[in-house]
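# sequence? don't have it. structure:
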């Protein structure tokens, strides 16, 4: 097996413990966590719900998160090699959660001691990144307006927490010049856009005013997104409008990713309320479709230059939620799955397969149906999504977190320009689409133990936001986000699912254990930058293994802020 960097330069044999990658003249040292790969055939993935046993007790309350969803993040706050779990508070006046990994398969909640209670705002999306280059991961929280709690005060200030290196955090929002961010922010992403060695920040915003339970009309407008260029001195400068990337759609998904593989990070934005061709004529929508902003490098003044990629044949989702990136067909380029609504035969969640570049623009093809990612005869609202290798066979699989709005699926009658319609109790099972290694997927969520459903302890609960108060029905798991990490460092990837009406779930991957020896073990890489970007966010790694019919090339990218307002582990 060999590992290659962005320029396809051979680094070294897999059996060497350290490597150097030169990316934009920045050296990244790679430390191998696990270096055994014995084949391409693995047992089917097996997961166990270990939420209670691991000490996880997160329950979302009746807030805006119940509608548009909240985020979560895996973050190694103390650099001990074990990922910790952070979930922002969903309700103003209540604390967030920081679960510190005890390195024995469990967690201890330390948010109050760490200074991360953040009770003054309602947390939504989370992005992780070392913004000041001190070697410790910092936390950015996008705060959406909490329309369900009177008085409705409108947008709330986002928060940037500096990691002090001693398991405590300090609010540095004002000092970092982020205090003017008073939009109804939903999601955010970190990445080094100008390749100067420090992390910049993109923030996706939503509707600026009003109660989310009321009608949304064509007179409403979404708030422009913001881009903060890192000045390298602990402060940021907002440049979204100047750079032409402010995108005034109702953004629910962002990711910084090198989609054209030219060595710099581009920005992908997915928006709610755009205009897919299948909707009823006359319905209201905002004219800001899902967009790739192609990074064309910096000008003579060192300022980034972007081009809105409008010729890539990227299929718009109509109501874009989460985004995930992965090379699902192992052909050497990145593909993108975007979550959205599925209504009857109208499928808006989209798998965009990257194809040959034309005139400098990467082209995409919609492979959703061909790949078997359409769930027939079902109404679904998908939020968090993530490509990851569930069974360690070298091909990324896809997890999709579903959940109804307000605890029930609606008629979604857009022809009347409203969210309205009758809320119905409907189970929203999550999906684990296993990669068949031939361009198609098969849903194995139930067999793998990660389908979700009605938790036994919650079966008698009545959803507090039931639109039919005289009708009682059980609260199904209504998922919002999913994040991935091998939190127990046993060689397979585990997942945390944030739910909207019941306890969130920690699923431990038991595909590799003593009773189920693997045919292949995963190669895990932790990248360490020698500059301020110490997690090497934005780096791409290719791994080549095998020969002949067993030859395999895998492509991975380190990212912060993807899925639906969430950040998975930085370990590849």
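That came through fine. Note that the structure is a prediction, hence the values are computed from the model and not measured. Residues are numbered from 1 along each chain as shown.
# going forward, measure contacts between C-alpha atoms and count neighbours the same way
OK.
# Disregarding flanking residues, what is the spatial nearest neighbour of residue 32?
In space, and not counting its chain neighbours, residue 32 is closest to residue 525: 5.1 Å by CA to CA, 6 or more residues apart in numbering.
# Which of the helices or strands spans residue 198?
If you go by DSSP states H and E, residue 198 is not part of any helix or strand.
# Could you check how far it is from residue 256?
To residue 256, residue 198 is 14 Å away according to CA to CA, to the nearest Å.
# what's near enough to touch the residue nearest to residue 32?
By CA atoms under 8 Å, 6 or more residues apart in numbering, residue 525 lies in contact with 30, 31, 32, 33, 34, 571, 572.
# what's around the fourth one, how many residues?
Taking other CA atoms under 10 Å as the neighbour definition, residue 33 ends up with a count of 17.
# Pretty sure it sits in a strand.
Yes: remark: residue 33 belongs to a strand, assigned using DSSP: H, G, I helix; E, B strand; the rest coil.
# Could you report the neighbour count for the closest residue to it other than its chain neighbours?
Once flanking residues are discounted, residue 33 sits nearest to residue 524: 5.3 Å by CA to CA, 6+ apart. Look at residue 524: counted by other CA under 10 Å, it has 20 neighbours.
# Structure two is appended below for comparative analysis:
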């Protein structure tokens, strides 16, 4: 089988992380097919040429081994999975799973409790595009784009389709906000892969960055307007969930044209803002170092679990600053074939401290820390509170 992205999350709140692996198609050396388009131009086969396959969910046994629970957990459903992200979209304390599928409807697996799932993509409004048809889903991420405390969903698709943004309305329903948010116009020409919600300018709201590149290297022969090498996108959020492309004004890194694929974000130099790493097909990776985000203040939080998993994966953090509540999750796996910095980042704007931090540990009690100084990396150990606080740039 052809596996793709994976992600970790504690599906049953038993304190250890379980593993979800997407699988693309039923592809093997004995069923390779040769595909062409007009005039015998070489092309990759459409995924529908092969049969779709279910993804795999492994439950952690707590002793270093895993058990395949795909069927009994309710996620045994055929699709062409490429991207996956864990996130508690309905805020019920049980982590859910979203899967970006290529040319088949996307999956939203709602956790009904103790790791038993129901697929609810179609009736929640997150399975297809605005025209009701499946899109070519590649990468995905979840994040609160408009500050209402609810996780919204972003999905990258092939060029000519636009990438998708699903706005969480609460009560288990989503609205397609692709065009209302500005995402549609900004992404229409591009084939997207990796993507991340992140706050690059430290103003407290989630912006977006996307890795783009066409699927096939002879794309020009197939479409005159196509290009294998494409620029990547930086989409700035105005705080209400409206996005504007600002890549051209944000440095030479966003002027590069390459066949980009995976993308991850994290503070590589510990200076208080988020940098970007992008992998490219057949080329070296690019590191885009953020040199302006730290003009505003921020806080990073490293979670260390005790009763829950070691890294606190699946914890939900709520930071109160100047009457605004910022919601962030500790995630292990999202985007496309990528893993972001596990430390949780909060942009504070010009605030010099945060009033209150709530950490909702997976399956455990809420921990509260108050009066947190800005521009520091805070380590919180479950049950013990803040055990370390160092300024940005601190060297051991």
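The structure has been received and is ready for your questions. This structure is a prediction, so every number in the text was calculated from the model and none was measured.
# What would you report as the TM-score here?
Overlay of the two chains. TM-score (TM-score structural alignment, normalised by the length of structure 2): 0.77; 326 aligned residues with a CA RMSD of 2.2 Å.
# Which residue in structure 2 aligns with the residue nearest to residue 33 of structure 1?
Counting by TM-score structural alignment, residue 524 of structure 1 corresponds to residue 300 in structure 2.
# ok, then the element right after the one helix or strand that match maps to?
Assigned by DSSP H and E, residue 300 of structure 2 falls within strand 297-304. The helix or strand immediately downstream of strand 297-304 of structure 2 is strand 316-321, counting by DSSP H and E.
# which bit of structure 1 covers that following strand?
Using TM-score structural alignment, strand 316-321 of structure 2 pairs with 540-545 in structure 1.
# post-alignment, that stretch versus structure 2, mean distance?
On superposition with structure 2, the mean distance recorded for stretch 540-545 of structure 1 (mean CA distance after the TM-score superposition for structure 1) is 0.9 Å.
# Just the buried positions in that stretch, please.
Under the neighbour-count criterion of 16 or more other CA atoms under 10 Å, stretch 540-545 of structure 1 has 540, 541, 542, 543, 544, 545 buried.
# from memory the first one sits against residue 556, does it?
Put plainly, it is residue 540 of structure 1. Yes: between residue 540 of structure 1 and residue 556 there is a contact under CA atoms under 8 Å: 5.6 Å.
# Of the contacts of residue 525 of structure 1, which ones are shared with structure 2?
Of these, the ones still in contact in structure 2 (both residues aligned by TM-score structural alignment, their matches' CA atoms under 8 Å) are 571, 572.
# can you put the contacts of residue 525 of structure 1 in JSON lines and add distance to residue 560 of structure 1?
Shown next, in JSON lines, are these (distance: CA to CA, whole Å):
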{"residue": "30", "distance to residue 560 of structure 1": "18"}
{"residue": "31", "distance to residue 560 of structure 1": "20"}
{"residue": "32", "distance to residue 560 of structure 1": "21"}
{"residue": "33", "distance to residue 560 of structure 1": "20"}
{"residue": "34", "distance to residue 560 of structure 1": "23"}
{"residue": "571", "distance to residue 560 of structure 1": "11"}
{"residue": "572", "distance to residue 560 of structure 1": "12"}
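# Please convert the buried members of the contacts of residue 525 of structure 1 into ChimeraX selection syntax.
Provided next is the ChimeraX selection string for whichever of the contacts of residue 525 of structure 1 are buried by 16+ other CA under 10 Å:
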select :30,31,32,33,34,571,572
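# Quick check: the gap between the counterpart of residue 195 of structure 1 in structure 2 and residue 311 of structure 2.
Residue pairing (TM-score structural alignment): residue 195 of structure 1 is matched to residue 13 of structure 2. Distance, residue 13 of structure 2 to residue 311 of structure 2, using CA to CA: 14 Å.
# what helices or strands is the helix or strand that contains residue 21 of structure 1 leaning on?
Of the helices and strands defined by DSSP H and E, residue 21 of structure 1 is found in strand 18-23. Packing partners of strand 18-23 of structure 1 (3 or more CA pairs under 8 Å, 6 or more residues apart in numbering; DSSP states H and E): strand 10-13, strand 26-34.
# Kindly recompute the last result at 6 Å.
strand 26-34 (3 or more CA pairs under 6 Å, 6 or more residues apart in numbering; DSSP states H and E).
# tilt between the strand it packs on and strand 18-23?
140 degrees (axes from the mean of the first three to the mean of the last three CA atoms, to 10 degrees).
# ok, and what's touching strand 26-34 of structure 1?
Strand 26-34 of structure 1 is contacted from outside by 17-21, 523-530, using CA atoms under 6 Å, 6 or more residues apart in numbering.
# And those residues, which of them are buried?
Buried by 16+ other CA under 10 Å: 19, 20, 21, 523, 524, 525, 526, 527, 528, 529, 530, out of those.
# Between its first and last residues, how far does stretch 99-116 of structure 2 reach?
By CA to CA, the extent of stretch 99-116 of structure 2 from end to end equals 16 Å.
# Now do the buried residues in that stretch.
For stretch 99-116 of structure 2, by 16+ other CA under 10 Å, it's 99-111, 115-116.
# Farthest pair within the residues you listed?
Farthest-apart pair in the buried residues of stretch 99-116 of structure 2 is 103 and 115; separation 27.1 Å (CA to CA).
# one step back: okay, the strand holding residue 21 of structure 1 sits on what stretch of structure 2?
So strand 18-23 of structure 1 sits over no part of structure 2, by TM-score structural alignment.
# what angle do that strand and strand 540-545 make?
Using the same axes, to 10 degrees, strand 18-23 of structure 1 lies at 130 degrees relative to strand 540-545.
# now strand 18-23 of structure 1 and strand 524-529, what's the angle there?
Going by the same axes, to 10 degrees, strand 18-23 of structure 1 makes 60 degrees with strand 524-529.
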